[in-house]
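Visitor: Need a 3D model of the sequence below.
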Amino acid sequence: MRTGILSEVEDMIVDEVPIALVYNGISHAVMMATPADLEEFALGFSLSEGIIAHAGECYGIEVENGPGGVSVELEIASAAFMALKERRRSLAGRTGCGLCGVDSLDQVCRPLPALAPARGFHAAGVRQALGAIGARQELTRLTGAAHAAAWCGMDGVLRIVREDVGRHNALDKVIGAMARGKADPHDGFLLITSRVSFEMAQKASLAGVSALVGMSAPTLAAVELAERAGMTLLAFARGDNFVCYAHPQHLAVDT
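Guide: Purely as a prediction, here's the structure:
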C-alpha cells in the first residue's frame, strides 16, 4: 500500500542462506549470509577469527551447494587445524555463547598487532570514497537490506566492494579478497556502511589495517580498541562530514 492505494508490484528480496564453514572435514560454524563471494568470505572469516594466521595456511577452498544451504570446505595447515580442534574441545557442552568460538572473557580481546600509522590518510580521500560507495551498492539499491564494506586506496578510489545481509560478513568478504589479492593493508583504508562495533574494529585491526571509516555510530569498546591498536577511527561519515574518534594525528585535513 502506498498513499492509501493497494497495488500489486514486483519486489527484490535479499537472499540469506545457511553457510557451513568446514575445516579439514569438520564443521566449525554455520553463518547466515548472502551466497556470493563465499570463497573470500571463508578466507576472511578464517583470518579475522584467528583460525589461520595468514592466507598461506589455507591450502584450498571448495563451495558445495546442498538442499539445506551451502557448505564451504577449507583445507588448512595441520598446526592451525590442531589449534582449532583444541578450541572446539574447550567449548564442548556449552550452549548460548555470545561470541563464536569464545570460551572465556580473556578470549574476547585478542592480541592486537602493532599498527603503523596510516600512510597518506587524507580527508579528501575519505570524501571521495563516501561519494562513490553508493553507486557500488547494487544489492542495497535492489533490496534495501544489505550492508557494504570497501577497501579504498588513500586517494579514495574503491578497490574492493562487497555486500552481504550481515555487516560482519561483508567485512570478512573484503578481508578475504584483500588477502587473495595480496593487498598491502597500510596502503589504504576500510569503509563500512554500518556502525563500528567492537568486532568490526577488531577484524580491521587483525587484518593489519591502520584506518577504519564507518558511516554510522561507533561503540565505546570500538573506540578504545582503536586507541590501543594505533588505528585511526572515523565514524558518522556522511557526505563531507565525519568525526575522528581515535588517533586524529594520523589524518591529514584540508587547510
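
Visitor: Please make it C-alpha for all contacts and neighbour counts, starting now.
Guide: Will do.

Visitor: Measure how buried R119 is and give me the count.
Guide: 16 (other Cα atoms under 10 Å).

Visitor: Over to it. Which of the three states is it?
Guide: coil (DSSP: H, G, I helix; E, B strand; the rest coil).

Visitor: now E62
Guide: strand.

Visitor: do the same with S216
Guide: S216 ends up coil, using three-state DSSP.

Visitor: For it, which residues are in contact?
Guide: By Cα atoms under 8 Å, 6 or more residues apart in numbering, S216 lies in contact with 193-196, 235-237.

Visitor: this one as well, want them side by side:
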Amino acid sequence: MMTNDMIDLPVRRLGLAEPGDAALFRSIAVEAPVSVEVGGIGYAVMMATPADLDDYAVGFALGEGLVETPEQIGRIDAHAIEGGWALRIWLPPERNRIALERARKRVSESSCGLCGIENIEEVLRPLPAVTARIKTGRRAIAAALAALGDHQPLGRATGAVHAAAFCAPDGAIRLVREDVGRHNALDKLVGAMARAGIDPATGFILLSARCSYELVEKTVRAGCPMLVTISAPTSLAAERAAAAGLTLVALARTDAALIVGDPHGMIA
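Guide: Coordinates of the predicted model:
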C-alpha cells in the first residue's frame, strides 16, 4: 500500500540477540523532493513528506515572510510530478515582488535554513520580541508529552517522522502535524493553525525534535510564547530564545524537563 505519507516495503527481519528471521512488510515514511514555486518562480526544493501540503505552503510562506496573513495567498496548487511534487503558491503582485527578491538571494536551499543567506548578519538579525503570555506548568507539559503519541499515526506506523503539536496552556493537544523533517512539521503546524484560525499566542508548541535555532525562530515569528522540545537545544537556539523572550523547555521527558529560559515566569 502507498499513500502520500507512507508505503509498505517488503523487508527481511534478521534475528540478532534473539532468533526469528522472517519476511515481512514494514511501513516507512515517504520522503520526496517538494519543489516550492512562488508566483511561477522556483523558490526552494525541500525534502518533505508530501502530505498536508496546503498547510505546509501557508506555514512556509508565513515563516519566510512572503505573506503576513494567510489571506494574502491567492491560491495553492499541489500535485505529483516526475520524481517528486510541485507546490505552487500564488500571491498578489505586491507580495510577489518580495518573493522575487528573496529568490534572487538564494543560491541553493536545504532544510537547514541557511543556504542562500548571504551573510552572518542576516542570519543573526534581531527577532521580534515575544509579547504573548500564558499561565502553564509542569502538569501541562507532562500531560502534553503523555498524549503526544496518540496524535502521531504516521510516527507510530513508521518510527521515522517528527511531530509538531500545538497545546493549550493546560497541556491539551489541539493540533498536530507530522513530517520527516522537523522544520517541515513545524511549518505545517503553523500553516494549519493559521488556516483554522487558532492563535499561536494562546498556548505552547511541543516538538519531537532537537531544538535548533531555526525552530526557535519559527516559533517566535509565529507569535507563540513557549516552545517545548523532547531533545536538547543548541547554543544558538538558547541564545536566540533568550534574546526574543521565548520561554524554552528542552529535554522534556516523562520524568523531568529542563527549563532553558522562562523570562516571564509563565511556568508554575
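
Visitor: Report the TM-score for the pair.
Guide: Once superposed, chain against chain, the TM-score is 0.92 (TM-score structural alignment, normalised by the length of the first structure); 251 aligned residues with a Cα RMSD of 1.8 Å.

Visitor: mind checking what K188 of the second structure lines up with in the first structure?
Guide: The alignment partner of K188 of the second structure in the first structure, by TM-score structural alignment, is K173.

Visitor: no wait, P92 of the second structure
Guide: Using TM-score structural alignment, P92 of the second structure pairs with A77 in the first structure.

Visitor: Please name the spatially closest residue to F242 of the first structure (chain neighbours excluded).
Guide: Spatial nearest neighbour of F242 of the first structure, excluding adjacent residues (Cα to Cα, 6 or more residues apart in numbering): F236 at 5.2 Å.

Visitor: need the contact list for A221 of the first structure.
Guide: 197-198.

Visitor: helix, strand or coil for it?
Guide: Relying on three-state DSSP, one would call A221 of the first structure helix.

Visitor: From A36 of the first structure, how far off is it?
Guide: Going from A221 of the first structure to A36 of the first structure by Cα to Cα, to the nearest Å gives 30 Å.

Visitor: Could you dump the contacts of S216 of the first structure into CSV with secondary structure, distance to V14 of the first structure and neighbour count added?
Guide: Output for the contacts of S216 of the first structure, formatted as CSV (DSSP: H, G, I helix; E, B strand; the rest coil; distance: Cα to Cα, whole Å; neighbours: other Cα atoms under 10 Å):
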residue, secondary structure, distance to V14 of the first structure, neighbour count
T193, coil, 17, 25
S194, coil, 17, 22
R195, coil, 20, 17
V196, strand, 23, 27
A235, strand, 26, 25
F236, strand, 25, 19
A237, strand, 25, 21
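
Visitor: Could you report the separation of the nearest residue to the match of P92 of the second structure once chain neighbours are set aside from R141 of the first structure?
Guide: Distances taken as Cα to Cα, 6+ apart put E57 closest to A77 of the first structure, at 5.1 Å, once the chain neighbours are dropped. The gap separating E57 of the first structure from R141 of the first structure is 37 Å, by Cα to Cα.

Visitor: of these two, who's got more company?
Guide: Neighbours per residue (other Cα under 10 Å) separate E57 of the first structure from R141, with E57 holding more: 18 against 13.

Visitor: and the residue mapped onto the more buried one from the second structure, what is it in contact with?
Guide: Under the alignment (TM-score structural alignment), E57 of the first structure pairs with Q72 in the second structure. Q72 of the second structure is in contact with 91-92, 95, counting by Cα under 8 Å, 6+ apart.

Visitor: Give me the subset of those lying in helices.
Guide: The helices, defined by DSSP state H, take in R95 from the contacts of Q72 of the second structure.

Visitor: What's the ChimeraX syntax to select whichever of the contacts of Q72 of the second structure are buried?
Guide: With 16 or more other Cα atoms under 10 Å as the criterion, this ChimeraX line picks the buried residues out of the contacts of Q72 of the second structure:
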select :91,95
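
Visitor: overlap between the contacts of Q72 of the second structure and the first structure?
Guide: Shared with the first structure under both residues aligned by TM-score structural alignment, their matches' Cα atoms under 8 Å, the contacts from these are 91-92, 95.

Visitor: Distance check, the match of E57 of the first structure against E18 of the second structure.
Guide: Taking Cα to Cα, one finds Q72 of the second structure at 57 Å from E18 of the second structure.

Visitor: just V67 of the second structure next, same as before
Guide: From V67 of the second structure to E18 of the second structure the distance is 55 Å (Cα to Cα).

Visitor: now A157 of the second structure
Guide: 23 Å.

Visitor: which one of those two has more residues nearby?
Guide: More crowded of A157 of the second structure and E18, by other Cα under 10 Å: A157, with 15 against 7.

Visitor: In which helix or strand does the equivalent of the more buried one over in the first structure reside?
Guide: Aligning on TM-score structural alignment places A157 of the second structure opposite L142 in the first structure. Here L142 of the first structure sits within helix 138-143, counting by DSSP states H and E.

Visitor: By how much does the following helix or strand past that helix deviate from the second structure on average?
Guide: Downstream of helix 138-143 of the first structure, the next assigned helix or strand under DSSP H and E is strand 147-153. Taken against the second structure, strand 147-153 of the first structure registers an average deviation of 0.5 Å after superposition, with mean Cα distance after the TM-score superposition for the first structure.

Visitor: contacting residues around strand 147-153 of the first structure?
Guide: Residues contacting strand 147-153 of the first structure (Cα under 8 Å, 6+ apart): 125, 129, 133, 137, 140, 158-167, 170-171, 174, 178, 187-194.

Visitor: Would you mind measuring from the residue nearest to S194 of the first structure when sequence neighbours are not counted to L158 of the first structure?
Guide: Distance criterion Cα to Cα, 6+ apart; nearest residue to S194 of the first structure, sequence neighbours excluded, is S216 at 5.5 Å. S216 of the first structure sits 19 Å away from L158 of the first structure, going by Cα to Cα.

Visitor: roughly how far apart are the equivalent of A209 of the second structure over in the first structure and A237 of the first structure?
Guide: Under the alignment (TM-score structural alignment), A209 of the second structure pairs with S194 of the first structure. When distance is defined by Cα to Cα, S194 of the first structure is 10 Å away from A237 of the first structure.
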